[in-house]
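Engineer: structure, please.
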Amino acid sequence: MYTLRCCPMENEDELIVSLLRENCRISLTEMSKITKIPISTIYDKMKNYRRGIIHKHTALIDFTQLGFSARARVLIKVKKTEAQKLREYLSKCPALNELYKVNNGYDFMAEFIFKTMKEMEEYVDTLGQFCGVEKEEVFYIIDELKREEFLSKARMLLLEKKR
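Structural biologist: Model prediction:
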């Protein structure tokens, strides 16, 4: 089994972050019981995390349960002179879930979520007509197999620590 040891974190930090990744609503008391780290230490570390490591507390949503059944990632190559305009245009789209700057022949990767495939197709067609877009490639997401798993296995870390 592959073991990840690339994180520039202390073991305590890794445990706390992993517990938060599993469940950000976990109490300090519960974290202390699980990790054997004093509550005051966890509290101080959490205060520091809010200054840099933790960007936002959020919920992972099953969008299909809300009626949004069409989801896709789109790779977009755009003329350099139009990249900022496209970025602003994409950012204004209410269906935009994620936007990344990427490489390897493309400039952006965007994830869109729509109620229907028809709505998505219509929007993707408008992207192709946007001034400066040279190429786009659409990847429809059929099924979500894993999401937000990195650094979320605190109990596994605890088992490794005991060895």
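Engineer: for the rest of this, base every contact and every neighbour count on C-alpha atoms.
Structural biologist: Will do.
Engineer: would you map the helices across the chain?
Structural biologist: Listed in chain order, the helices found in the chain under DSSP state H are 11-22, 28-35, 39-49, 83-91, 117-129, 154-162.
Engineer: deepest in the core, which of the ones you listed is it.
Structural biologist: Most buried of those, by mean neighbour count (mean count of other C-alpha atoms under 10 Å): helix 11-22, with a mean of 19.
Engineer: any idea how many residues pack against Ile76?
Structural biologist: By other C-alpha atoms under 10 Å, 23 other residues sit near Ile76.
Engineer: that one contacts Gly132, correct?
Structural biologist: No: contact criterion C-alpha atoms under 8 Å: Ile76 and Gly132 do not qualify, at 10.3 Å.
Engineer: returning to that earlier point: need the helices of the chain in a markdown table with distance to Lys101, can you?
Structural biologist: As requested, these are exported to a markdown table (distance: least, C-alpha to C-alpha, whole Å):
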| stretch | distance to Lys101 |
| --- | --- |
| helix 11-22 | 24 |
| helix 28-35 | 36 |
| helix 39-49 | 25 |
| helix 83-91 | 9 |
| helix 117-129 | 16 |
| helix 154-162 | 30 |
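Engineer: Asn103 is nearest to which of those helices?
Structural biologist: helix 83-91 (13.2 Å; C-alpha to C-alpha).
Engineer: run the angle between the closest one and helix 117-129 for me.
Structural biologist: 170 degrees (axes from the mean of the first three to the mean of the last three C-alpha atoms, to 10 degrees).
Engineer: now show me the structure for the sequence below, then we'll compare the two:
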Amino acid sequence: VQKEKRILLADFLIKHNNVNSAFKINNGYDFHIECMFRNLKELEEFNENLEEKFNIKDKKVFFLIEDIKRETFLEDPYVLGLA
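Structural biologist: Reported below is the predicted structural model:
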């Protein structure tokens, strides 16, 4: 995304109902986002909307196949200083 559009894109992602998580990242990309859609049509509409509004240079889409482990970091009493 062009530098001047990054803040607008971040705001768009924060407000979008299908975006579950959004992260600012590095190594050639600006954001990593996790989204949930009811069907592929919603995903396609979301992608088209992104491309039209923000002129995204490079985008990769991955589909979740299996949930192997969820975040458990803050469930560990040792990490929380309780052990």
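Engineer: can you calculate the TM-score here?
Structural biologist: For this chain pair, the superposition-based TM-score is 0.79 by TM-score structural alignment, normalised by the length of the second structure; 78 aligned residues with a C-alpha RMSD of 1.8 Å.
Engineer: Arg71 of the first structure: which of the helices of the first structure is closest?
Structural biologist: Comparing the helices of the first structure by C-alpha to C-alpha, helix 117-129 comes nearest, at 7.9 Å.
Engineer: which residues in the second structure does the closest one align to?
Structural biologist: Mapped onto the second structure using TM-score structural alignment, helix 117-129 of the first structure spans residues 40-52.
Engineer: check the mean deviation of the matching stretch from the first structure.
Structural biologist: Following the fit onto the first structure, the mean deviation recorded for stretch 40-52 of the second structure is 1.6 Å by mean C-alpha distance after the TM-score superposition for the first structure.
Engineer: map Lys146 of the first structure onto the second structure.
Structural biologist: In the second structure, Lys146 of the first structure lines up with Lys69, judged by TM-score structural alignment.
Engineer: just how off-centre is the match of helix 117-129 of the first structure within its chain?
Structural biologist: Taking C-alpha atoms, centre = their mean, to the nearest Å, one finds stretch 40-52 of the second structure lying 14 Å from the centre of the chain it belongs to.
Engineer: contacts for it, please.
Structural biologist: Here stretch 40-52 of the second structure makes contact (C-alpha atoms under 8 Å, 6 or more residues apart in numbering) with 37, 56.
Engineer: coming back round to it: residues contacting the match of Lys146 of the first structure?
Structural biologist: Contacts of Lys69 of the second structure by C-alpha under 8 Å, 6+ apart: none found.
Engineer: then the one 3 residues further on?
Structural biologist: For Thr72 of the second structure, the contact set (C-alpha under 8 Å, 6+ apart) is empty.
Engineer: that one and Cys35 of the second structure, how far apart?
Structural biologist: Note on Thr72 of the second structure: its distance to Cys35 of the second structure, by C-alpha to C-alpha, to the nearest Å, is 20 Å.
Engineer: what sits against the most centrally placed residue in the second structure?
Structural biologist: Most central in the second structure under C-alpha atoms, centre = their mean is Ile33, positioned 0.8 Å from the mean C-alpha point. Each residue near Ile33 of the second structure by C-alpha under 8 Å, 6+ apart is listed here: 19-23.
Engineer: in TSV, list these along with neighbour count and distance to Tyr29 of the second structure.
Structural biologist: Formatted as TSV, the contacts of Ile33 of the second structure follow (neighbours: other C-alpha atoms under 10 Å; distance: C-alpha to C-alpha, whole Å):
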residue	neighbour count	distance to Tyr29 of the second structure
Val19	16	17
Asn20	12	19
Ser21	12	16
Ala22	14	13
Phe23	12	11
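Engineer: preserved in the first structure, out of those residues?
Structural biologist: Retained in the first structure by both residues aligned by TM-score structural alignment, their matches' C-alpha atoms under 8 Å are the following of the contacts of Ile33 of the second structure: 19-23.
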